[in-house]
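J.: Sequence and computational prediction follow.
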Amino acid sequence: MKIVCFYEAYESLAFERFFSIFKKYYIDHDLVMDRGIFSDYSIINPFFSKKIDSLVKMISDDILKKEPTHVMFSVFTDNLIKIQKIAELIRSKNKNIQIIAGGPHSTTMYRKMLNTGLFDIVVRGAGEDFIRCLCNNRPLDGKGACYIKENNIVENEFSLVPEEEFVDLKEDKDLFLKNMPWNREYIHTISSFGCYFKCSYCYHSVFQKPCKVIRKNIDVFIDQLLSLKKQGFKKVVFHDDLFISDRDHIIRFLTEYKKKIALPFMCIVYPAFLDKKICRLLKEAGCVNVEIGSQVLSDRLRKKYLQRSDKSSQVINAMRLLHRYNLSFTVDHIFGIPEETLKIHERSILEYIKYRPSRIHFCYMTIYPASKINNILLDKGLIDQKKIDLCESGIVDNVNMGGSVKVNEDLKRLEIIGHLAGIFSENLIRRLIRHRVYRILPSKLALLSKYFSYSIIALIKGNEFNIELQLKRYLSSLMKMLTMLLK
């Protein structure tokens, strides 16, 4: 058995966990990566996107050169079309290779994916149990496995979080580091799985039952981080949705982290869970940047359309605490919400800048298969059924480039000013917004202003690890392309 996994642009913690299982069972495995330059979900350039067919052939050839018996894809709606083309080429050249798909899109659209005939097995939810069964030559017994038998789709039960026996699996980073040398300083990890909430625009809104949250054993996790620290890693990015939601757990974890790890780190925080003690412990443990979700400072819009349970007062209190404890933070904000007004967004940004965020991360409302926001937008006449159908087939709007809802062009102009909040003084930004000077700006500059300001902030402040990595990925890839051209 030889298993080859394909991934695009970023590090996959799920694949790293699978690699640990492969090693346990002595399964030969490898990784093929596409660096995703100008074609990942963050930055899409139409000129480079047109080159997708030539990239697909190169990727499929790279996979086939490794002579796999199985090929595994992690499928997001954004990369569905590319992966289907790769799978089609592999299938045309070797029908004996078993093609397996997992990931968010596979979990929601498994029936459509199986009906394409390109995938032998589509796995829903967490894949660890399936991987173990695959290693034991029993893939169809694995949790989450879906496949066609006698013209009918068989669906095994699935879970969105790993079974307890897999929670503390080591993330085996060797193959990703081999393919992503610029990533060598950074530990990407999570301390927990799952999310209690069902925000309408989020993947978790798809499922009827609440998703449980399960956390890693603190002692085991600290030992894993310590091992990585000894290997030379210098920075940590925690990707948990609910990093601090269990107060007793996070207090103990941060205390141990401070004693034994003490590397600078970033994390994501749900505003309602933040208090003085947690802020102090985050700061003392080495936190250099916190990402918090506001989306909009309107309780009515947040509750009615985003289906968030937190209140504007809790978001403001979280920002106040972060500012008080001198913790740099990024605040997430969404344009394209039903019944939004220019004034609501102006007030939100004016409130954010009181507390001097490192940056404001603007996104545009974007639909994904089966998310609750789809029907909300459909009922309000902001999208049509055709857009939903296109989305399910992989033709998806971009969260950074206008999203799925047509918005007032003044919002894109306001975004330009918002991006400057981390660079220029509060008074200047406040005047530009209050006098609506931004309305003279060309709205097409919004995306350019985002990446320009992000780059400046990363270079000046040195605490935006995710932006640092994007810059390093592009610089490394462009240098490699230049070297190839010169040869």
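T.: It's in.
J.: only C-alpha atoms for contact and neighbour calcs from this point on.
T.: OK.
J.: after the strand ranked longest in the chain, next one along is what?
T.: Secondary structure assigned by DSSP state E gives strand 287-295 as the longest strand of the chain. Later in the chain than strand 287-295, the nearest helix or strand by DSSP states H and E is helix 299-301.
J.: elements contacting the helix or strand just after that next one?
T.: Toward the C-terminus, helix 299-301 is succeeded by helix 312-324 as the next helix or strand (DSSP H and E). Applying 3 or more Cα pairs under 8 Å, 6 or more residues apart in numbering; DSSP states H and E, one finds that helix 312-324 contacts helix 276-285, strand 287-295, helix 342-353.
J.: Scan this protein for its longest helix.
T.: helix 465-486 (DSSP state H).
J.: check contacts around the most centrally placed residue in the chain.
T.: Closest to where the C-alpha atoms of the chain average out (Cα atoms, centre = their mean) is residue 239, at 8.3 Å. The contact partners of residue 239, by Cα atoms under 8 Å, 6 or more residues apart in numbering, come to 188, 189, 190, 267, 268.
J.: Relative to residue 268, how far out is it?
T.: Plainly put, residue 239 is 7 Å away from residue 268 if you go by Cα to Cα, to the nearest Å.
J.: what's the answer for residue 60, then?
T.: 36 Å.
J.: Kindly report the same for residue 360.
T.: Residue 360 is 14 Å from residue 268, by Cα to Cα.
J.: At which residues are the helices of the stretch 101-250 of the chain located?
T.: Ranges of helices within the stretch 101-250 of the chain are 104-108, 110-115, 128-135, 174-179, 218-230, 247-260, based on DSSP state H, counting those that start in this stretch.
J.: Tabulate those helices (JSON lines), appending mean neighbour count.
T.: Output for the helices of the stretch 101-250 of the chain, formatted as JSON lines (neighbours: other Cα atoms under 10 Å):
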{"stretch": "helix 104-108", "mean neighbour count": "24"}
{"stretch": "helix 110-115", "mean neighbour count": "18"}
{"stretch": "helix 128-135", "mean neighbour count": "20"}
{"stretch": "helix 174-179", "mean neighbour count": "16"}
{"stretch": "helix 218-230", "mean neighbour count": "16"}
{"stretch": "helix 247-260", "mean neighbour count": "16"}
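J.: of all the ones you listed, which lies closest to residue 322?
T.: Ranking those by proximity to residue 322 (Cα to Cα) places helix 247-260 first, at 16.4 Å.
J.: In addition, the following structure is provided for comparison:
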Amino acid sequence: MSVALISLYHYDNFAMRLLFSYLKKHNIPVYYIAFKRMKQKATKTLKNDYVEMHDFHDQVTEEDIITLLRQIDNINPSLIGIGFKSSHLQLAKDLTARIKERCKAPVVWGGDHPTIAPETCIEHTDIVCVGEGFDALRELAGNIINGRPYDKINNLWVNKNGNIIRNPSRPLINDLDVLPFASYTSENKIYIDEGRVQEDKNIDYFGFGFTDAPRIVFYQTMTSFACPMHCSFCINSLQHDKFRRRSVANVIEELKQAKNNNPNLRWIFFWDNIFAVNKNWCLEFSEEYKRKIDLPFFTYSHPLCSDMEILVPLRKAGWTITVMGIQSGSYNLRKTLYARNETNEKILEAVRNMAGLRKVKSHKPYFNIYYDYVKNNPLEGKKDLAESLDLFLKFPKGFVFQAFNLSFFPNYPITKHFLQNGYISEKDIEGNVKTSANNWITTFDEKKEYRGFLRRHEYYYLLFSLAQYTLFPNFLIRIIERKKLFINRLGILYRLCRLFRFLELTLSIPKYRWAWDMFMLIPFRLKIKHRTLLRYS
């Protein structure tokens, strides 16, 4: 009697590995099946970075499905859980149908998409978990294993022969220290790709290393749940869950175990929505992390959480990479459409603080700063784009600019706004399309003819890209914009960007240090044996 948890296109899946540990802690036998690995391919972006990867999902083959079904047969679980995002809705439907043909165990869906769109999910499965699944799944598994009814468990919607039972939500777990650490061992882990079980080839999301001990080089975790912000394009705009955080002692203990279990551990990635929240917590963390862990780490940042009294200690502790969402340089558009409250003045203060961290001595001599931008929003007009360019031209040079296509997820506030005003239809929503899976990271396509607002957006995207390069003076960008140079010859402007990107990377010593560190993450014998010499292998 056991539970099988299936993750789609996400070998690393932190949430399901945490759920795996939680069930195991409560003496419920559990298996983790990672079905299909997210791949990377080389893409000619304009990022001021050596890494030019584009994530994509290759096709599921019949051999993949047969392999999955055979593993389920071998496990013979009492309950099967499938966790997935909106772009994998159709795959979840197909797999559930195939599983139900040969297995009597009930199937429960969970994760981002079932949480935001339970009404459209419950008709395709037996059970949907809405929100956090720790105690709901523990109770569900226990009831099934012990032959008790499970139709009155909070957080679960149950499809009882077409009769939908919508149980209420249960209180959140406030003390996150009661949760075990996510499982990154090989125990009861199965990885499926290329039509077979991938024995000893559990390559992580980054493509540089592996997901399980003792070969982890990038250790991934979270210190907090939820987010203090509620941007209209984010799942936190729907849930409004209370921001909760583990104690510093609990986080450090996890990382100490990770170091002990992985002799080649090189980096820590914190996937918290925003890390620099709560000054006292961050100061305590910085001191303990530097003293007991002392590895470079990554976090997400936010313009409204950029107090130098917090940022400097984090940098001294080993903070080396950050991503901050700018999304648009138009305050009005950010405020009214994206539900973001930071002013342009606050953004400038934040990015200048970030640039200042490069002067702070830390584990690594470089500090990589990535700024995100939402691209191809039809409501972002010429004035908004001009304001955005003006903002980026005030940023200290040397950052990495990366743009992401606007995606519409079910029931998000921004999705409702676009639907109500006729800008999109149901067919444009994730689950019906896969923008967030295969066309999320965006770049210029020389072979494509851009018309209308897309031409204007691509023009400014190229100008934004030029703004990141130290060698390209801002006054020339302003001249190009003012005189509308190359607006009908976008290909020339694109090649200009590629030229200065090449020069920037060729002449930048910190970039070489960064590239060398990435190349040296794992031993050469493992690079050759497991084909991880290149990230997209």
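T.: The structure has been received and is ready for your questions. Just so it is clear, the structure is predicted and the values come from calculations on it, not from any experiment.
J.: TM-score them against each other, please.
T.: The TM-score (TM-score structural alignment, normalised by the length of structure 1) is 0.82; 459 aligned residues with a Cα RMSD of 3.8 Å.
J.: What about the contacts of residue 239 of structure 1, which are in strands?
T.: Here DSSP E is the test, and the contacts of residue 239 of structure 1 give 188, 189, 267, 268 as lying in strands.
J.: what sits against the third one?
T.: So the one you mean is residue 267 of structure 1. With Cα under 8 Å, 6+ apart, residue 267 of structure 1 has these contacts: 237, 238, 239, 240, 243, 287, 289, 290, 291.
J.: Distance check, residue 165 of structure 2 against residue 159 of structure 2.
T.: 6 Å.
J.: I figured residue 197 of structure 2 was touching residue 190, is that so?
T.: Yes - look at residue 197 of structure 2 against residue 190 with Cα atoms under 8 Å: they come within range, at 6.9 Å.
J.: rewinding a little: and the longest strand of structure 1, which stretch of structure 2?
T.: Strand 287-295 of structure 1 corresponds to residues 319-327 of structure 2 when matched by TM-score structural alignment.
J.: neighbouring contacts of the matching stretch?
T.: So stretch 319-327 of structure 2 is contacted by 296-303, 334, 347, 362-364, 366-374 (Cα under 8 Å, 6+ apart).
J.: ok, 7 Å please
T.: 296-302, 364, 366-374 (Cα atoms under 7 Å, 6 or more residues apart in numbering).
J.: rewinding a little: which of the ones in strands among the contacts of residue 239 of structure 1 has the largest number of neighbours?
T.: residue 267 (22 neighbours; other Cα atoms under 10 Å).
J.: Against which helices or strands is the longest helix of structure 1 packed?
T.: Where contact means 3 or more Cα pairs under 7 Å, 6 or more residues apart in numbering; DSSP states H and E, helix 465-486 of structure 1 is packed against helix 446-461.
J.: The helix it packs on packs against which elements?
T.: Helix 446-461 of structure 1 is packed against helix 409-419, helix 465-486, with contacts defined by 3+ Cα pairs under 7 Å, 6+ apart.
J.: Need those helices in JSON lines (columns: distance to residue 278 of structure 1).
T.: What follows is those, written out as JSON lines (distance: least, Cα to Cα, whole Å):
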{"stretch": "helix 409-419", "distance to residue 278 of structure 1": "28"}
{"stretch": "helix 465-486", "distance to residue 278 of structure 1": "22"}
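J.: Tell me which of those helices lies nearest to residue 219 of structure 1.
T.: helix 465-486 (25.4 Å).
J.: Go through the closest one and flag the buried ones.
T.: By 16 or more other Cα atoms under 10 Å, the buried positions in helix 465-486 of structure 1 come out as 465, 467, 468, 469, 470, 471, 472, 473, 474, 476, 477.
J.: ok now it, how far from the chain's centre?
T.: Going by Cα atoms, centre = their mean, to the nearest Å, the spacing between the C-alpha centre of helix 465-486 of structure 1 and its chain's C-alpha centre is 20 Å.
J.: Please apply the same query to stretch 206-224 of structure 1.
T.: 17 Å.
J.: Ok, stretch 397-409 of structure 2 next?
T.: Distance, centroid of stretch 397-409 of structure 2 to centroid of chain: 13 Å (Cα atoms, centre = their mean).
J.: So which residues make contact with that stretch?
T.: Under Cα under 7 Å, 6+ apart, the answer for stretch 397-409 of structure 2 is 47-49, 369-377, 415, 429-430, 435-436, 440-442, 465, 468-470.
J.: Need the distance between the two termini of it.
T.: End to end - Cα to Cα - stretch 397-409 of structure 2 spans 34 Å.
J.: same deal with stretch 297-311 of structure 2?
T.: End-to-end distance for stretch 297-311 of structure 2, by Cα to Cα: 13 Å.
J.: Off-centre distance for the longest strand of structure 1?
T.: Taking mean C-alpha positions (Cα atoms, centre = their mean), strand 287-295 of structure 1 and its chain are 14 Å apart.
J.: how close does the aligned residue in structure 1 for residue 91 of structure 2 sit to residue 398 of structure 1?
T.: In structure 1, residue 91 of structure 2 lines up with residue 82, judged by TM-score structural alignment. Residue 82 of structure 1 sits 16 Å away from residue 398 of structure 1, going by Cα to Cα.
J.: again, but for residue 217 of structure 1
T.: As for residue 217 of structure 1, its distance to residue 398 of structure 1 is 37 Å (criterion: Cα to Cα).
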